[in-house]
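J.: Got a predicted model here, sequence first, then my questions.
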Amino acid sequence: MATNMTSATDLPPLPSYSVVVAPDLLPWLPDFYLSIIAPTAAYWAISIFFHIIDVYDLFPQYRLHTPAEIAQRNKATRYEVFRDVIFQQIIQAVMSFVLGMTDPPQYTGMEEYDVAVWATRVRLAQRALPTLLGVLGVNAATVSKNMALSHPLLAGALAGGHYPFLTTELAGPDGIVVPAFATWELLVAKFIYYLLIPGFQLFAAVTVLDTWQYFLHRLMHQNKWLYATFHSRHHRLYVPYAYGALYNHPFEGFLLDTAGAGLAYKVACMTPRQGIFFWVMSSIKTVDDHCGYALPWDPLQHITSNNAAYHDIHHQSWGIKTNFAQPFFTFWDRLLGTMWHGDTSLKYERSRVKAQEFVDAETKKASAKAQ
């Protein structure tokens, strides 16, 4: 239990708070285990969705590749892909376990106090307004007096955050009257605390992960030994499909995906629950990038230009030295000149025709043998 009062008498006092361990998001599953299970569950939920679409050919008009291409061009069987993905997810689970063991417990109870701290900072920031307006030739004191009756809150802000009419009575027998925050100050403080700071943390994590993956991914293409030893396995899928997103050499999978996501989580100073959201989001995004469909109603295809169509180019023999960026944005490709430019329709059409001709020829051979 703690009570905090601001030292300046004209600032509202900070509320008391009492911290307790935050309850689990799901009452039947501790957050510790949720952080291990959730990314894998999300991966397979989205993968099964796309697999059903693929098997039943529900949206052929949005396919990036035909079924014939999947059968003819890929160099890894479905079983091999499934086996390696499961192994990769076991590695991810171990990493999540280690991170969970090192994370401190997540507490709750300080939210109102933290919001009040930000509201105090908003109030203190207003102290600079008279000076700033003075530089522009505006007499803030005079303007504030003229607006005191019609717009008291604006007048208080112009006066440097002085609101003598905003008071509240503290609970207790003494009935002490103290300064209070304006509603707008609390709204700004809540926006900063609940949206702006978590949004910045998410942006930082995404930036770290994109940077980590771009440069390691590009290095594995530039270094022949790294490519032949590790990364070439992922490129056995010339025609990517959803659950093949994590089809990698175990070492590459750990270094590129698992370690990168863990590093981003730590650098961004995320809470365990923010980490769960980030890892689930990253898993869904990488599945969507390998799904093999350009679905117009898929939001992840439109949030950024780094989508299934973008990454699919990288899986083609003619685009393998471009479009390294993943999983979220394309700014490294743009900045360093590794983005594919030009029309791809003829290249894709040649691949479709060649694959179909191969499948037709194999079908004829099988029919001839059967006869």
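T.: Happy to help now that I have it.

J.: contacts, neighbours, all on C-alpha from now
T.: Will do.

J.: Quote the end-to-end distance of stretch 250-257.
T.: In stretch 250-257, first residue to last residue: 10 Å (Cα to Cα, to the nearest Å).

J.: Against residue 204, how distant is residue 269?
T.: 9 Å.

J.: ditto for residue 326
T.: Per Cα to Cα, residue 326 is found 15 Å from residue 204.

J.: same check, this time on residue 283
T.: Applying Cα to Cα to residue 283 and residue 204 gives a distance of 17 Å.

J.: Which of these two has more residues huddled nearby?
T.: The residue with more neighbours, out of residue 283 and residue 204, is residue 283; 23 against 18, by other Cα atoms under 10 Å.

J.: Touching, that one and residue 41? I think so.
T.: No. Applying Cα atoms under 8 Å, one finds residue 283 not in contact with residue 41, separated by 9.3 Å.

J.: Strands along the stretch 51-200 of the chain, start to end?
T.: 107-108, 167-169, 177-179 (DSSP state E, counting those that start in this stretch).

J.: Surely residue 282 touches residue 300?
T.: No. Using Cα under 8 Å, residue 282 is not in contact with residue 300, being 11.2 Å away.

J.: hold the first one in mind and look at this next one:
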Amino acid sequence: MENATVPSISPVPGNTLPPLPNYTLSPLPPLVSPIPDAYLALALPIIAYWALSLFFHLIDLYDLFPAYRLHTPAEVLKRNHVSGWEVFRDVVLQQVIQTAVGLVLSWSDEDAVVGKEDYNIAVWAQRIRMAQSAIPPLLGMLGLDAQRLAKNMAGSAPTFAGALTGGQYPWLTQTFTQNGIEISAPAFAQWEILAAKGIYWVGIQAMQFVVAILIVDTWQYFWHRAMHMNKWLYTTFHSRHHRLYVPYAYGALYNHPFEGFLLDTLGAGLAYLATGMSIRQSMWFFTLSTIKTVDDHCGYALPFDPLQHLTSNNAGYHDVHHQSWGIKTNFSQPFFTFWDRALGTMWKGGDVSLRYERARNAAQKLVDQEHEKEGGKQSPVTHSQAGESKTADVRPYQDEVARNLSPQAHRRVKPSVPNGKAEKQALGSREQVLDDRQGGGVGVLIEEMQEEEREREAQGWLRRSPMKGTGSSRSRAGSGASSLTALRDRVNESLVGSCVTGQGKD
């Protein structure tokens, strides 16, 4: 695009508004030469995705912060129903689709230009000047004489006095030449220019960013919820993402390609277009959205991670949604939780530490069994001594699971779910897990219920054992309670108020 100069509006005789300046439009230079900004806006989210994923992968690999894990390495190994390679492949596929759509849109966009900034600031300064005309009548409604106040303050604060009179600054003038004629015209006060710059450079862009976040949160909440409420949508598309029962960072965008396009690519694109963001604003918005999505799936409640504390929608909150008992709760993503709160889809089951401890033990036992078969040493596992969760009546979702259990287990096993609304949430969630036959939904519930059965047997043995009151037993119980407390604290801190702590209650 060639440079283009646009003349300003000539001052009108008797007009008290300062005139608008001329401006010259020219192509916006690339932020990182020679890469066009449109291409950089597509590349930055992908770079951020894999850079942050690599960071968390290295933490996993070297077990750097075990105290802040939401799940153990054994759970990652045994509870997920998809391989790391499949996750990597599908994420890359989604990013290819995302990039292709972005390229098509970039070709239809107008070239970004620069040079009109001072003109736009002057437009806002004019609006500020015109808004001051409302000050005298407003003060009059309060019984104050604006003219008298201005006269009293004219000597000490002339600018403030000018604002009180409705934006009259007769001493502020500027001189310029137009068509060979020297013209004198009103000028802006310094505070008007500063306020206009704040509106143009900060206020408008902040509002665009906030509105874009609200659009993305709304778009993703209702589509995400629809994917769970409609069996066909869930089994056809969304169940793939939920084969990661233990989320990890680079699996954040592990989706069916259609779902990835609908929820992520299309949702972010609509927010960008609806808010009128510039290409450089979109770099920030798309990249931050990507970072937030990865962080929500990272599997850690790191105390030094700011994204875990800025909003209540964090790794702990979203992790509940990935569990078989919470899959029909906590739909909000990626920024805030207001839709879950408003529509009653937030997890209501209180403290989840017993559930996490049960899954942790079950996965570790599977790893231990493999070590024993291979002749290796048994891996350590922290055993919970906390009381059992309250049980509910047998519900329809158990039928298919029970057919795959032994007759003895069939007679004795009941699902451990909390009472009240959380009971409905947990039962509905487990019913949906069964819908994902290809992803091993039945097997997931069998593993959970078998672990519940083993815990009941262990509890029964402890009640019958004459040693249950000995110091050794108390020591083991204390150790288990200590580990359970630590786990509960990590999970509940991450949930930021969505779970009510209470040991022994689920």
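T.: Sure, I can see it. As the structure is a computational prediction, the values presented were derived from the model and not from experiment.

J.: Send over the TM-score of the superposed chains.
T.: Scored against TM-score structural alignment, normalised by the length of structure 1, the superposed chains reach a TM-score of 0.96; 368 aligned residues with a Cα RMSD of 1.4 Å.

J.: Have a look at residue 282 and residue 300 of structure 1 and say which one is more surrounded.
T.: Taking other Cα under 10 Å, residue 282 of structure 1 and residue 300 do not tie; residue 282 has more neighbours (21 against 18).

J.: Can you tell me what the more buried one aligns to in structure 2?
T.: In structure 2, the residue paired with residue 282 of structure 1 is residue 289, using TM-score structural alignment.

J.: my read: its match touches residue 333, true?
T.: No. If you go by Cα under 8 Å, residue 289 of structure 2 and residue 333 don't touch, sitting 9.9 Å apart.

J.: now the residue most central in space within structure 2, nearest residue through space, not along the chain?
T.: Nearest to the geometric centre of structure 2 sits residue 334, at 2.4 Å (Cα atoms, centre = their mean). Residue nearest to residue 334 of structure 2 in three dimensions, not counting chain neighbours: residue 293, with 5.8 Å by Cα to Cα, 6 or more residues apart in numbering.

J.: now do residue 246 of structure 1
T.: residue 85 (5.4 Å).

J.: Give the equivalent position in structure 2 for that neighbour.
T.: Using TM-score structural alignment, residue 85 of structure 1 pairs with residue 91 in structure 2.

J.: how near is that match to residue 282 of structure 2?
T.: Applying Cα to Cα to residue 91 of structure 2 and residue 282 of structure 2 gives a distance of 21 Å.

J.: next one: residue 363 of structure 2
T.: To residue 282 of structure 2, residue 363 of structure 2 is 42 Å away according to Cα to Cα.

J.: what's the answer for residue 272 of structure 2, then?
T.: Separation of residue 272 of structure 2 from residue 282 of structure 2 (Cα to Cα): 7 Å.

J.: ok, how many other residues are close to the equivalent of residue 102 of structure 1 over in structure 2?
T.: Taking TM-score structural alignment, residue 102 of structure 1 has residue 108 as its aligned residue in structure 2. Using other Cα under 10 Å, residue 108 of structure 2 is surrounded by 8 other residues.

J.: ditto for residue 235 of structure 1
T.: Residue 235 of structure 1 has 21 neighbours, counted by other Cα under 10 Å.

J.: Now check structure 2 for the residue matching it.
T.: Following TM-score structural alignment, the counterpart assigned to residue 235 of structure 1 within structure 2 is residue 242.

J.: Report the contact partners of the spatially closest residue to that match that is not a sequence neighbour.
T.: Leaving aside its sequence neighbours, residue 242 of structure 2 sits nearest to residue 322 (Cα to Cα, 6+ apart; 6.2 Å). With contacts defined as Cα atoms under 8 Å, 6 or more residues apart in numbering, the neighbours of residue 322 of structure 2 are 242, 244-247.

J.: hmm, try it at 10 Å
T.: Counting by Cα atoms under 10 Å, 6 or more residues apart in numbering, residue 322 of structure 2 touches 241-247, 297, 328-330, 429.

J.: Many thanks, I have nothing further to ask.
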